[in-house]
Each structure stands twice: as structure tokens, then as C-alpha cells.
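[1] with the sequence up front, the predicted model follows.
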Amino acid sequence: MVLDNFSPRVLEQRGLDYSALSKDRPDLIMLRMPAFGLNGPWRDRIGFAYTMEQVSGLAWVTGEPDEPPLTPNGICDVTAGAHAAFAALLTLEHRRRTGRWVSVEVPMVSSALNIAAEQVIEYPTYGRLLQRSGNRGPAAASHKIYRCAADAGNGGRERWIAIAVCSDVQWEAPRQVIGDPDWARDEILRTAAGRRLARDRLDAEIGAWCATRPAVETAELLFAAGVPLGAVVLPYETRLNPQLQARGLFSNRCSIWWSARYCTRAGQSVSPAGRSVSTARRRRRLATTTARSCRRCSGCRKRRSRHSRPPA
């Protein structure tokens, strides 16, 4: 299998397109991931996530209503890779079942348009141009991220909580948790349509209540009452989540993917520069590099002697 994410001209100029490579390997699978496709007026344009988020319209609907569009900041890199991985698995299964080779094209812009499908459909079908709405959703109310009390135990860092009330039944739960104040008994807030009309007032009241409370404690309280929500955490804090720990999603052990730098051919290794390197020498390099990478890893300090030995 050959995978590439260059613009189409790169492999063609080097004589490495599908027609050339398949002469030596008739069973070749080739997965190509150009930015905009293998044909058309933009075929030779290059691009990455930031480009796709503008071209697909994702940036237009990202941000606050009274502020400029914001880039979603890299999501299209992930979605393009996921689409390509799925396509690769399908082509491998296709070859296993039929014995036939295949060439697959997965343009990066296609995965971005999949995410932007709602706004693509809304305008020609209903004449509705979707706009930026910040953290508010089209149906749920309340639907916003609220600031909570600062984390006194961690340098006074700001804390936030995301709350989404998706139905009239769910609205009763936060009402009771916050003490069923007079403003929450307003008739207009009893229906989802009324709460959407009163979003500014609703967000102000809930925001004032959250501002005096710690985020994690508030999240547990509201969740127990049946409110969909989540406390906003920093990425490194996800390892402290008991559910993710129970699922075994984190490990303290380091690893080095040496195959990205050295490939094995007939008992030898070939470096990117083309030099042949003996297998024994490659193992010594692997052990040395792994040991160096683990020196700063607290989870590997006790196992450093194990890493320092070349693999059998």
C-alpha cells in the first residue's frame, strides 16, 4: 500500500503515480490525499487544516455573533486522517475479498465538507444562512459555557462548566438544584421556545449562580439531578478522570516508534539516507534513544535499566 498527501503533481513529476507503480506491483493499493482532489482547477493547490476550515465554511459559523469568524484550529487535520484510515481499511478488505487492486482518492476538503454539511444543505433548501452563535445551540437553552469560582488550590486558575438543557423535563432539574428562585418560575421559561427567546436573561442568571461555585462540585450536583453537562478541564487533566482511568486509556510507559526512521530489508536496516545498518547496530540505537527519551518520564524511571538493554 502507498499513501501520499502531496499535491498531485509531486508524485507525477517523479514518475511515482499509480500507473507507474502498478506495473511492478499489480496488486498495489494506492491511497491519495491531496488537498482539493486529483483534477479540477485547484488540483495543484496545497492546503492544510487552516485552509480547509475557511474553504468549507466552518470558520464562518465559528465564533461569537458580533466578532469576526474564528478558525476551529486544526480539526480538519484529524478528520482527514480518520477518513483516510477508514478508506484504507475498506480497500484492504476489498482486495482480500476480490484479489483486485484499487486506487482511492480521499481529498482533504471532502472531510471538511462532511462536517459543514448542515450549512451547505440549509441555505439552498430553506434559504437560511447559518450564522455564528458562540456556544449557544440551535435548540437547547440553556446551552452555554459558564464561568465558575476560581480554583484556589491551583493558583487561582479560572474554571468553567458547560451546561445543555435539551428539554422541558430537563429544565426542571436545574431549577430545583439552584433553589427554584423567582426568576426561574417565569412562565416564559417553562418551554424550550420561551427559553430560547430569553437566552440572555437565562444565561445571566445561571452564570451568576455558577460564578460562586467550584466547577467540579457543581458538575456532580447537576449531573445527579439529570442535567447534561461537563466541567471544562485542561487536556493533561483528562488522565485524572476516574472513568478514563477505569477504561485503561492512559499508560505511564514510554515507547519509541523506530520504524518511522528505519525500515528492515532482508535482515538489514536502511536509513533514510540510504546507508545499510546492521540489525544489531539498529537495536543499540533503539535502546539508547529509548533510554534518553525516558529520563524525564517519571513512570519509566524505575524501569530505566530495562529500557537500556537492547531488545532480544
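    Sure, I can see it.
[2] C-alpha only now, for contacts and for neighbours.
    OK.
[3] tell me how many other residues surround the closest residue to Trp101 other than its chain neighbours.
    Sequence neighbours aside, Asp27 is the residue nearest to Trp101 in space, at 4.8 Å (criterion: Cα to Cα, 6 or more residues apart in numbering). Residues near Asp27, counting by other Cα atoms under 10 Å, number 14.
[4] then this one, side by side with the first:
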Amino acid sequence: MLKPLSGIRVLELGQLIAGPFAAKMLGEFGAEVIKIEPPKTGDPLRKWRLLHDDTSVWWEVQSRNKQSVTLDLRQAEAQDVIRQLAATTDVLIENFRPGTLENWGLGWDALHAINPGLIMLRVSGYGQTGPYRDRPGFGVVGEAMGGLRHLSGEPGRAPVRVGVSIGDSLSALHGVIGVLLALRHREQNKGEGQYVDVALYESVFNMMESLLPEYAVFNEIRQPAGSSLPGITPSNAYMCADGKYALVAGNGDSIFKRLMSAIDRGDLAENPAYAHNDGRAQHARAIDAAIEAWTRKHTLDEVLETLHEARIPAGRVYDIADICADPHYQAREMILDSQLDDGTPVKLPGIVPKLSSTPGTVERRAPKLGQDTERVLTALGIDADTQKDWARRGVI
């Protein structure tokens, strides 16, 4: 059965996280992904985090289902190859600083003229327009400018990062949505392409819920609140007798009543002031204290067993060892068994979203640097002698 994106060719010019993450998702659902990397060094992600045989194991996640072609995009011959590939490409993904592709003669206007049906996903720190467009922008900057970093951490302490490159990943997800919308538009409008402009800070800002209207109406500047969710009660982390934390979200009106009954606080369940969230939010400290007074008497497992029986949303704080041991992850095929080039076993994340008829798959492991250069260039009609000359001069 054909996958949703079978027949779609993606040309990935990006590096590191945001652009490549978007291409990874498209590849998992059938798109042919040709990744362009600098000769000799390749994508810097190959050297990020923990290395095995001189290559990051992260690479196995980010670059599965991709082909690797090495091109020095600063050289005229390589730029001409991109133009040839763009002529038969559906989606081009790049996450350079705005203006970089234009300086190489590979900007939107130039490639759109070659292929009017081309869709170009452009991911950058601040977008393709505006006074900040020329500033370098990594995910950490986007997280800060988008408002997320200010809310992270404990009150009165330095803001903390989430722990992963969430700004880049959110931008990639917005980019995939934009690409799918643009493909649909192309179907409806006689093959008309367009570019998708995704800014890191805007992708983060789009997740900020009521932050803006609360400021506009109440002049409220939301502050970091640790593990609680301000204005939504109860929703917090509570210490248990064994020193572990239970995460409890009892903020629905009927859920709150069941929670109070489960912890033997029927008096709070029937208190009219706590019937709805707006009333509970005014008494968050008292409610949190009542819940933790109960959790401190029981182990985490005991707490979760009681709350799950009462149909209360609750859970533990998972580390990666917990994730690997969890039967639900296994049942949902969210941990895939694979191996590295030398046969070393490795576990990789599963694929989301899960489609019932045309699920995503891993058809190909992450490529070695330049693994597909010869095949792709030969298909373009570039002969072996020319390729040897280009290799000698560092074009490929």
C-alpha cells in the first residue's frame, strides 16, 4: 500500500535540528528525502552528544529514511546540481540564516522560476522578514523570545531550559504542517507552489496559551511557578512517602470530587467554593497541602494505584530507563529495535502520528556521509570523470 507521501521528493539543505527533523517526519510517511551535506564534515549533528565509532547515535534517529549527497554549496557546480534537483523536487527544506540561499543564487525566486510547483520550507530564528531577520537564531533564542524560557523553573531563580531542543522541534512540527497545507493547496490550484516561512520564536509563541490575552486584559505577566500550573487547580507534583513525586491533575470539576473522596477529604469535595476551577484556583495552596498531606503517607506506587482506580489523571516522572521498561511504550511500538553499522544493538523512538491504514515506517537506516552522492549525480547525467574532478576539488 502506498504511503501518504509516496511520490513526493524532498530536498533537504538544512543542518542540525529544525529542518532535518521536519524532513525526517516526511520521510517516515513515504517521501523520498535527499539530504545535502558539506563534504568531509557532513551535518554537524553527526558529532553532537554521545558518539559511537565517531558518529552520534542521535544521527540514527534524525536521519533515518534519508539519502546523503555531499555538495559544497559555495561552489558553482554544486549550486547547479541543486538547480537540477530542484526542477524535479516537490519540497525543499532549508534552515540557513535568511539571505544565505539568495547569495548562492538558490533563493525562492530563482528556484520557483525553475519549478513553479516547488514548495520551500524556510526555517529560521526570526523569519524571512522583520528587523531581526538577519540575526543568527538557535532554538534556545527562540524559546526565550517566544516566552517559554521565562516560565520555566522555580520562582525567584534563574530560568531553566526544558532539557531538549524544544524550540527547534516545535518549529519542525509547524514546518511539516505548513508543507502539508502547501501540498494540499498545490493540488487545488493547478500545481502552484509557495514557500512556508517558519520562525523559531513564533513556533514557541504559538504554544503560549493565554499568555497574551491575560496581559492585554488584566496586565498580568505570568511568572514561573515550578511544577504547578497557575490558575488551574489542582495540578502539581506531590511528594510521596518514598521520596518520589506523583504528578496529579485533578482540575476537572467531577475529577476534583473523586480526587477528594480518594484522599478522604469529602469535606473539600462538597465545599461549594471548590465546585469550579475559578474558586479552586483562589485556594490552590490549601488544596495542594491537603493532597500532599495524603501522598506523604503512601509510596508512589500506592498513590498511583489509588488514583488510577478512582480515574484520576496521575503519573510518575519518567526517566529514560522508566520509558524503556514501560509496557505501554512497547505495546504502542514507541521503542524500535535497530542496530548500528557495526551490529551494535540500539533502540530508537517509534513513529508518530499513528495512521490506521498507512502508518509511517523506517525503510532505511541513517546514511553514511555521501553514501548516495554517486548514484544521485549519475542519475542527473553527471559522468564519472566529472565526479572524480569534483571530488578532487572538494565540490563533492
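    Noted; the coordinates are in hand. Here the structure is a predicted model, which means the values were calculated and not measured.
[5] relative to Thr290 of the first structure, how far out is the nearest residue to Tyr262 of the first structure once chain neighbours are set aside?
    Nearest in space to Tyr262 of the first structure, with sequence neighbours left out and distances taken as Cα to Cα, 6+ apart, is Ser271 at 5.4 Å. According to Cα to Cα, to the nearest Å, Ser271 of the first structure and Thr290 of the first structure sit 18 Å apart.
[6] and those two? Which one has more around it.
    Thr290 (21 against 14).
[7] and the more buried one, how far from Ser251 of the first structure?
    16 Å.
[8] with Tyr126 of the first structure instead?
    Separation of Tyr126 of the first structure from Ser251 of the first structure (Cα to Cα) stands at 49 Å.
[9] run through the residues that contact the alignment partner in the first structure of Ile255 of the second structure.
    In the first structure, the residue matched to Ile255 of the second structure (TM-score structural alignment) is Gln170. Taking Cα atoms under 8 Å, 6 or more residues apart in numbering, we find Gln170 of the first structure in contact with 226-227.
[10] swap in Ala215 of the first structure?
    148-149, 159-161, 231.
[11] buried sites along stretch 162-179 of the first structure?
    162-168, 171-174 (16 or more other Cα atoms under 10 Å).
[12] from those, which is closest to Asp44 of the first structure?
    Using Cα to Cα, Ala162 comes nearest to Asp44 of the first structure of those, at 42.0 Å.
[13] which residues does the helix or strand where Ala293 of the second structure lies contact?
    For Ala293 of the second structure, the element it lies in under DSSP states H and E is helix 284-295. Residues outside helix 284-295 of the second structure that contact it (Cα under 8 Å, 6+ apart): 233-234, 236, 238-241, 246, 263, 280, 303.
[14] between those, which is nearest His174 of the second structure?
    Nearest to His174 of the second structure out of the contacts of helix 284-295 of the second structure is Asn236 (Cα to Cα; 28.8 Å).
[15] helix, strand or coil for the closest one?
    strand (DSSP: H, G, I helix; E, B strand; the rest coil).
[16] give me every residue that touches the closest residue to it other than its chain neighbours.
    Excluding the flanking residues, the one nearest Asn236 of the second structure by Cα to Cα, 6+ apart is Ser228, at 4.4 Å. The contact partners of Ser228 of the second structure, by Cα under 8 Å, 6+ apart, come to 235-237.
[17] overlap between those and the first structure?
    Among these, the ones whose aligned partners also touch in the first structure (both residues aligned by TM-score structural alignment, their matches' Cα atoms under 8 Å) are 235-236.
[18] ok, the spatially most central residue of the second structure to Trp390 of the second structure distance?
    In the second structure, the centroid-proximal residue (Cα atoms, centre = their mean) is Ser169; its distance is 2.5 Å. Computed as Cα to Cα, the Ser169 of the second structure to Trp390 of the second structure distance reads 35 Å.
[19] what are the boundaries of the strands in the first structure?
    Secondary structure of the first structure, counting by DSSP state E: strands at 2-4, 29-32, 102-105, 143-151, 157-164, 229-232, 263-265, 268-270, 276-278.
[20] most neighbours per residue, which of the ones you listed?
    Among the strands of the first structure, strand 29-32 has the highest mean neighbour count (mean count of other Cα atoms under 10 Å), at a mean of 22.
[21] what does Tyr50 of the first structure correspond to in the second structure?
    Under TM-score structural alignment, Tyr50 of the first structure pairs with Val140 in the second structure.
[22] ok, the closest residue to its match other than its chain neighbours - contacts?
    Closest residue in space to Val140 of the second structure, ignoring its immediate chain neighbours: Gly167 at 6.6 Å, by Cα to Cα, 6+ apart. If you count contacts by Cα under 8 Å, 6+ apart, Gly167 of the second structure has them with 139-140, 142-143, 200-201, 203-204.
[23] what's the most distant pair in those?
    Val140 and Ser203 (12.3 Å).
[24] quick one, which of those two is more surrounded?
    A count of neighbours by other Cα under 10 Å puts Ser203 above the other of Val140 of the second structure and Ser203, at 24 against 21.
[25] map the more buried one onto the first structure.
    In the first structure, Ser203 of the second structure lands on Ser111 (TM-score structural alignment).
[26] in space, what's closest to that match - neighbours in sequence excluded?
    Ala80 (5.6 Å).
[27] what is the burial count for the alignment partner in the second structure of that neighbour?
    Counting by TM-score structural alignment, Ala80 of the first structure lines up with Ser171 in the second structure. Using other Cα under 10 Å, the number of residues around Ser171 of the second structure comes to 28.
[28] return the residues in contact with Ser171 of the second structure.
    Per Cα under 8 Å, 6+ apart, neighbours of Ser171 of the second structure: 18, 123, 198-200, 203-204.
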